[in-house]
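[1] Mind folding the following:
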Amino acid sequence: MDATVQQNQQEGLPIFKNRNFILLFIGSLFSAPGYYVYLIGAEWLMLSLDDNRFYFGMLFFAASVPRLLLLTVGGIVADRFNKRTILFISDFTRAILIFVLLLFLFMDAVTVWHLIVLAALFGISDAFSYPVINSLTPMILEKEQLQRGNSLIQMTTQISPILGPALGGTLIALLGFKGVFSVAFVMLLIASLTVLFMRLKQADATGEKKTPLEDLKEGFSYARKNELIMSIVFTAFFLNFFFTGPFSIGMPIIVKDIFAGNAISLATVQTAMGIGALIGAIFLASIKLKKQGLTVIISLIVLGVIYTSIGMSSYLYLTAGLVASLAFLLQLVNIPIMTILQKSTEKRMLGRMMSLLMTVSTGLVPISYVITSLLIAVGVSIQTIIIVSGIVVMFIAIYNLKNKKLRTLISS
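    Here you go, the predicted model:
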C-alpha cells in the first residue's frame, strides 16, 4: 500500500523532483558506462588473445543469440513482475560475471572461449533488462514528459561510449586488464544497489490471470493490429542486418588492422560515437519535433551516406568525426520512434511491446554477425563490407519515403 501511495505522489512531478526517475537516472549513470568499460576490455582482450578475427565476430554473435531468443520471455516477465527487481538482478548478475572473469585473469587462465561464454551470459541478462528499461520510463513519467525523459536517460546511455571507452582504454594502458574489469565490476555493483531504492506501484492483480503463453499471444495480437509498430519493425528488421554486424565488428578491426592503432585509438572512435549520440540526446531534450516521421527517414538517408564514407576513410580522426555524426543521426531515429511507441501503447502491454519490437527488429542481427565474420575470414576487407552495407542502408531509407504511415508521423 505504501509503495502505491509513493508511486502516486511521484506522478505529475517535475522530472528532477521525481524520486523514481532520479534513481533510475543515477543507476543508468553507473550501469551503462560500467558496461562499456567492460566491453572495451573484453574486445581488446579478445583481439590480444587470438589473431583469428572470426573469434572476435563470435564474441558479438554469442551475445546476440540468447538475447534474441529470450527477449520475448523478458517482455512477459517485465509485465508480470516488479521491474525494479528485474533491473537489480540484471545489473547484479553482470557484476558477478565480471568478477568471475577477474578470477580467471588472476589465475592467468583466460581463453577466447571464456570470453565467448561470458558474452552469451551477458546476452541472457540483456534479454530481461532491455524490456524493463524501455517500459519503465512511461510508468514513472507523464506522457508529455516522455520525450524529455527518454532523452535524459539516453544521455546517461550515451555518456557511456564517452566515459566507458576513455576510462577503459586508459585503465588498460595503465593497469592492464585486471584494472579495467575491476572498475567495471564496481560500477555495475553500484548501479544494481541504486535501483533497489526505487518504489514502484505493484501490478494490478485483479481480473483473470493468464498463462505466459496467453500473454505472448495477446502481445502478438496487439502488435499485429498496430500498423505503426509493424511498419517500424519491418524497416528495422533489414536495416539492422546491414548496419549492426559490419559496424560493431568492423570498427575495432579497422582501428587495429587498418590504422595500426591501440586501445586508446579504439577508445577515441568509441568516445566520438558517445559524443555524437550525447549531442543528439541533448538536442531532442531541448526541442519538440513536429514532423517526426519525415525526420526519421531523412536522418536514415544521411546516415547511409556517412556510413558508406566511414568505409572509405583512411584516417583515424576523420573516421572518429564521421562516427560522431552517425551517432547524432541515430538519436534522431531512435528517440522519436521510442517515444511515439511508448505513448501509443497501453501500460500493461509495454514490456511485451518493447521486447517484441526488439526481438523482431533485431532478428537478423546474429546472422549479420556470422556473415560479417565469414566474409572477413574468406578475405573480404571490412572496409568493402561497410561501403556496400552503407549503400544498402541508404536505399532502404529512400524506399521508406513511400511509407505514408511512417512519413506522416507527427508529434502528439
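[2] drop to CA atoms for contacts and neighbour counts, all remaining ones
    Fine.
[3] Which is the succeeding secondary structure element to the one helix or strand Gln383 maps to?
    Assigned by DSSP states H and E, Gln383 belongs to helix 382-399. Using DSSP H and E, the helix or strand that directly follows helix 382-399 along the chain is helix 404-407.
[4] by contact count, what packs against that following helix?
    If contacts are counted by 3 or more CA pairs under 8 Å, 6 or more residues apart in numbering; DSSP states H and E, helix 404-407 sits against helix 227-253, helix 292-312.
[5] what angle do the last one and helix 227-253 make?
    To tie it back to what came earlier, the one meant is helix 292-312. Interaxial angle of helix 292-312 relative to helix 227-253 (axes from the mean of the first three to the mean of the last three CA atoms, to 10 degrees): 20 degrees.
[6] buried set for helix 292-312?
    292-311 (16 or more other CA atoms under 10 Å).
[7] Dump the helices and strands packed on helix 404-407 to a markdown table, plus distance to Lys210.
    A markdown table is the format used below for these (distance: least, CA to CA, whole Å):
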| stretch | distance to Lys210 |
| --- | --- |
| helix 227-253 | 24 |
| helix 292-312 | 36 |
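[8] Out of those helices, flag the one nearest Phe185.
    helix 227-253 (22.8 Å; CA to CA).
[9] gap between that closest one and the chain center?
    What separates the centre of helix 227-253 from the centre of its chain is 12 Å, taken as CA atoms, centre = their mean, to the nearest Å.
[10] moving C-terminal of that helix, what's the next helix or strand?
    Next along the chain from helix 227-253, counting by DSSP H and E, comes helix 263-286.
[11] That following helix to helix 227-253, inter-axis angle?
    Between helix 263-286 and helix 227-253, the angle comes out at 160 degrees (the same axes, to 10 degrees).
[12] Helix 263-286 - contacts with which helices or strands?
    Partner elements for helix 263-286 (3+ CA pairs under 8 Å, 6+ apart): helix 146-195, helix 316-344.
[13] What residues sit buried inside that helix?
    In helix 263-286, counting by 16+ other CA under 10 Å, buried: 263-285.
[14] and if you look at stretch 220-238?
    222-223, 228-230, 232-233, 236-238.
[15] One more sequence to fold, the one below, so I can look at both together:
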Amino acid sequence: MNTLQNKMWNKNFNLVIIGQIISLFGSAMLRFALSLYVMDLTGREDIFAGLFAISNIPILLSPLGGAIADRFNRRNLMVIFDFSSSFVVLVFILLLSQNSHSILLIGVVMVLLSVISAMYTPTVTASIPQLVGESSLAGANGIVQAVQALSYVVAPVCAGILYGMMSVQALIAVSGAAFFLSAVMEIFIKIPFTKRQSEGSMLKTIGRDMKEGFVFVSKQPFILKSMLIAALINFILTPLFVVGGPIILRMTMKSTDSVYGVGMGIIQFANILGALLIGVLASKIIMKKVYIWILAIAVILIPLALSVTPMMLEFGFYPSFILFLISAVPIAIIMTILSIYVITKVQKKTPNENLGKVMAIVMAVAQCVAPVGQVIYGFLFRAFHAQVYIPLLFVSVVMFAVALLSQRILRNEIA
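    Down below sits the predicted model:
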C-alpha cells in the first residue's frame, strides 16, 4: 500500500465519502418524499409501512452483491449502481408525468432501489480497506457510518421543507440528480483491482463465489463470534430505539411533536458522535474486553427504565425526558462504537478476494434480525403499555446475559 493510501484523508477516500454523502442524501430524501406522497394519496400510514417492509426484503441479496463486489472492479460497480438508481428515478418521473400514480408503481420503484442498494453497500464496505491504511481503517469506517447517520437526520428535514415548496416530481428529480452526480464523481476514484480467472459461465462463477464466501465464514471462528455479537446487538438494541423510542416519547411521556423531534434527533446525533469517536477509541478497545462495553449498556438501561416508572412520571414531563436522553445517548454511542469496531476487526482478518462476500454475509445476518426484534418489541410494549419500564428492565437483564456470553466466547482473543 502506497504512502497516499496510508493516510485516511487521501483523494480516493475523499471521493468515496463525497459520493456517499450525495448518494445517501438523495436516497433518504427520496424515501421521505415517497412516504409523504403515499400518505397524501391514500391517507393511510399502514400502506406505506407495508411498502417499507416489502422494500427491505432485498437485503437478503447482500451476499450476491458481495460476491459481485469481489469479482468485478468495485469502482465501476459503484458507478453502475448509482447510474442505475438515477435511471430508475428518471423512468419513475416520466411515468408520474403520465398520471401513473399507482401504489404498485411506487412499491416497484422502492423494491428496485432497495435491490440496487443491497448490491451497492457491500461494494463500498469492501472498498474501504483498499483505500486507507490498516491503522486508519476504524476511523474510515466511522466516517462512512457517520455520513449514513447524518443523511438520515438532514435529508428528511430538507425533503420536508422542499415537499411544501415544489411538486413531488421535482423533489424526486432532485434525488435522481443526486444519484447521477454521485456516479459521475465516482468515475474519478481509483481502487486497486486484479482480475480473477473465472471457469464456466459468469452465473456459475458468481454462484461458486457465494458458496465460497459462506464456506469461508463457517471456517472462521472469529468471524462467526463477531457475527453473533453483531446480530445480538442489532436484534436487542436497534429495535429498542426504532420502536421503543417513539412509543416512549409519544405515548408514555406524551411529548409534543417538536419535543419528540428533538429527542429522536439527539439520539441520531449520538450515533454520529459514536461513529466519529471510533477513530480515537479503536486502539483502546480489545476484543476480549468487549463484554465490558456491553455490560455498561446493561447498567445504563436501568436508569432508562427508571425514566418511565410511575414515580418518575409524577415529577412531570421534563425530568423523565431528560433522564431518558441522559441514558439513551451513551447507549447509542456505545452501540455505534461496538458495531464499527467489530466490522473493522472482521475486515482486517478477511483476505481482499473474500472481503465483499464476507462483509455482505455479516451485514445481512446482523440486519435481518432487526425486523424480528421490532415485531417482538411491538408486542412487548403493547402488552406492557401501562408499565413500559418492565420490558426495559427485561432488556437490561438480557444485555447482562449477552455480556457474559461475550466474555465467554471472546476470552481467548488476544487483540
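[16] Asp82 of structure 2 maps to what in structure 1?
    Using TM-score structural alignment as the criterion, the counterpart of Asp82 of structure 2 in structure 1 is Asp91.
[17] give me the number of residues near its match?
    Look at Asp91 of structure 1: counted by other CA atoms under 10 Å, it has 30 neighbours.
[18] so it touches Ser31, yeah?
    Yes - between Asp91 of structure 1 and Ser31 a contact is recorded at 7.0 Å, counting by CA atoms under 8 Å.
[19] who touches both of those two?
    Here Asp91 of structure 1 and Ser31 have 188, 191-192 as joint contacts, going by CA atoms under 8 Å, 6 or more residues apart in numbering.
[20] Closest one of those residues to Ile15 of structure 1?
    Using CA to CA, the shared contacts of Asp91 and Ser31 of structure 1 come closest to Ile15 of structure 1 at Ala191, 19.9 Å.
[21] thinking again about what came up before, list just the one of the helices and strands packed on helix 404-407 of structure 1 that sits closest to Leu121 of structure 1.
    helix 227-253 (18.7 Å).
[22] how close does the closest one sit to structure 2?
    Taking mean CA distance after the TM-score superposition for structure 1, the mean distance separating helix 227-253 of structure 1 from the aligned residues in structure 2 is 4.3 Å.
[23] which helices and strands sit right next to that helix?
    Right, helix 227-253 of structure 1 is packed against helix 53-80, helix 212-224, helix 350-361, helix 365-377, helix 382-399, helix 404-407 by 3+ CA pairs under 8 Å, 6+ apart.
[24] residues of the very next helix or strand once past the longest one that come out buried?
    Of the helices and strands lying after helix 53-80 of structure 1 in sequence (DSSP H and E), the nearest is helix 83-106. With burial defined by 16+ other CA under 10 Å, the residues of helix 83-106 of structure 1 counted as buried are 83-84, 86-95, 97-99, 101-102.
[25] dump the residue contacts of Val132 of structure 2.
    5-8, 10, 13, 140.
[26] ok, now Val243 of structure 2?
    374, 377-378.
[27] how much space between whatever residue of structure 1 lines up with Ala366 of structure 2 and Gly245 of structure 1?
    Correspondence of Ala366 of structure 2 to structure 1, assessed by TM-score structural alignment: Ser361. Distance, Ser361 of structure 1 to Gly245 of structure 1, using CA to CA, to the nearest Å: 14 Å.
[28] more crowded one of these two?
    Gly245 (26 against 22).
[29] What distance do you get for that one to Ala3 of structure 1?
    Using CA to CA, one gets 43 Å for the distance from Gly245 of structure 1 to Ala3 of structure 1.
[30] circling back to that earlier point, how about the helices and strands packed on helix 263-286 of structure 1 in CSV, adding distance to Leu47 of structure 1 and mean neighbour count?
    Listed next are these as CSV, based on distance: least, CA to CA, whole Å; neighbours: other CA atoms under 10 Å:
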stretch, distance to Leu47 of structure 1, mean neighbour count
helix 146-195, 13, 23
helix 316-344, 18, 21
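[31] Let's have those helices in TSV, adding distance to Ser411 of structure 1.
    Output for these, formatted as TSV (distance: least, CA to CA, whole Å):
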stretch	distance to Ser411 of structure 1
helix 146-195	10
helix 316-344	8
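[32] Around the aligned residue in structure 1 for Leu104 of structure 2, how many other residues sit close by?
    Here Leu104 of structure 2 is matched to Trp113 in structure 1, going by TM-score structural alignment. Counted with other CA under 10 Å, residues neighbouring Trp113 of structure 1 total 13.
[33] now do Ile287 of structure 1
    10.
[34] try the one 3 residues further on
    By the criterion of other CA under 10 Å, Lys290 of structure 1 has 12 neighbours.
[35] residue contacts, it?
    Counting by CA under 8 Å, 6+ apart, Lys290 of structure 1 touches 410-411.
[36] separation between the aligned partner of it in structure 2 and Asn271 of structure 2?
    Applying TM-score structural alignment, one finds that Lys290 of structure 1 aligns to Ile285 in structure 2. Distance of Ile285 of structure 2 to Asn271 of structure 2, computed by CA to CA: 18 Å.
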